[in-house]
Each structure stands twice: as C-alpha cells, then as structure tokens.
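Q: quick one: sequence and predicted model below, then my questions.
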Amino acid sequence: MNVKYFGRRLMRVRKNRNLTQKELANEIDVSTKTVSRYEHGLAFPSKKQLYAISKLLNVDIDYLLMGSQN
C-alpha cells in the first residue's frame, strides 16, 4: 500500500460524495489539517479513523488501501 495513492483515492471519493475536508474531519473527529495530510500522503489514519472514513464514504477499506474492491 502506498500512502500517496491512499490519499488520492480518499480525496476522489470524498469529492464524489460532495464532502469538504472540514465535514469529513468533523465526522471522524480529526482536524481539517489532518484530513489534508491524509490526502497529500503525509499521514495515515488510525484503524478507528479508517473504519469511520470507510463507513461515512460508503467505500470498501480495500479500495482505499489498495485500489481494489471486493
């Protein structure tokens, strides 16, 4: 798994769901700066946050991590 590609997929899905970074941040209980760092490949979410992102965006964790869906 490449953190940079994770960030790109996260940004793509977030935008497709018409969510701002701030809205996503509020839902997963992190700062907007943290979401920006995820999307730019500078940080990676905890397991808890990754699950929350997956649930909120209605996307498989596998897709976010590896680009594939079950």
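A: Received, thanks.
Q: can we go C-alpha only for contacts and neighbour counts from here?
A: Fine.
Q: centre-most residue in the protein?
A: Taking CA atoms, centre = their mean, the centroid of the chain lies closest to Leu10, which sits 3.9 Å from it.
Q: which secondary structure element contains it?
A: In this structure, Leu10 is located in helix 3-16 according to DSSP states H and E.
Q: following that helix, which helix or strand comes up?
A: Read in the C-terminal direction, the helix or strand following helix 3-16 is helix 21-28, with elements assigned using DSSP H and E.
Q: want to compare, so here's the second one:
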Amino acid sequence: MDKEKFGSFIAVLRKESGLTQKELAQKINLTDKAISKWERGLSFPDISMLEPLAETLQVSVLELIKGERLTPESMITNDEAKDLLESSLLLSDEEIERNRLKSRRVIIFFIMLLMLLVSIGLNVYNYLII
C-alpha cells in the first residue's frame, strides 16, 4: 500500500465532505496533526482507525486501503483484498516499531542525561567538601 496515495485520497475525501483536518480529527477522536501526517504520506493510521475513518468519509475500508474509489468494474478479488490487508498490517507494524525505537532512544537519552547531572553534582559536592 502506498502511503502517499492513501494520504492524497484522504485529503480529497475530506475536502469533498467539506471537513477541515481538525473537524475530521474530532469526529474520529484524534488530533489534526495525525490527519496532517496521513495526508502528507508521513504515516499511516492504526488499523483500528480504518473503519471509523471510512464511515466518516463515507467510503469502504477497502477503498481507503486501495487509495481510490472502487467501481463495479474495478472490484478486486479476495486475493487482492487479502494482499491489501496484509500490506496495511505490515505498514501498521512498521509504524509501531518505529515509535517503539523512538521511545527507547528518548528514554536512553534522559537516563544518560540524568547520570551526567548526578556525576556533575557529586563532583561539585566533593569539591566543596575538600
């Protein structure tokens, strides 16, 4: 699945519905920043958000995943639907892993910063005592 195609499709549907990013975000209980990231192709929504998003934008989940409106002529087979679903799950897993790694880096940074501050504090304390 293509994040950029998905994002531009979301933007088109949102504008067709006459919604701002903030209004769409409020309807599905997210932030307008999340909607903006989707529309710019920077991230993909969690799989649990696809159904509420599809309902709000009045399209099927399959159309969202494919990034285009489906006409009777363009209906996809079960195998194609399965492939699309698997690719969306893979993207969701990748997004979760990126967030997990980012969180670990932030935690490690703050632990090292704390250790540095404690070390400096102990050195200052020892200097003042001597």
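A: Structure received. Note that the structure is a prediction, hence the values are computed from the model and not measured.
Q: give me the distance from the helix holding Leu10 of structure 1 to the chain's centre.
A: Between the mean C-alpha point of helix 3-16 of structure 1 and the mean C-alpha point of its chain there is a distance of 6 Å (CA atoms, centre = their mean, to the nearest Å).
Q: which helices and strands sit right next to that helix?
A: Contact analysis of helix 3-16 of structure 1 by 3 or more CA pairs under 8 Å, 6 or more residues apart in numbering; DSSP states H and E lists helix 32-39, helix 61-66 as its packing neighbours.
Q: roughly how far is the last one from the heart of the chain?
A: Which is helix 61-66 of structure 1. Helix 61-66 of structure 1 sits 10 Å away from the centroid of its parent chain (CA atoms, centre = their mean).
Q: remind me what that helix packs against, helices and strands.
A: Applying 3+ CA pairs under 8 Å, 6+ apart, we find helix 61-66 of structure 1 packed against helix 3-16, helix 47-57.
Q: want to throw these into TSV with distance to Asn70 of structure 1?
A: Listed next are the helices and strands packed on helix 61-66 of structure 1 as TSV, based on distance: least, CA to CA, whole Å:
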stretch	distance to Asn70 of structure 1
helix 3-16	16
helix 47-57	14
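Q: now, of those, which is deepest in the fold?
A: helix 3-16 (a mean of 18; mean count of other CA atoms under 10 Å).
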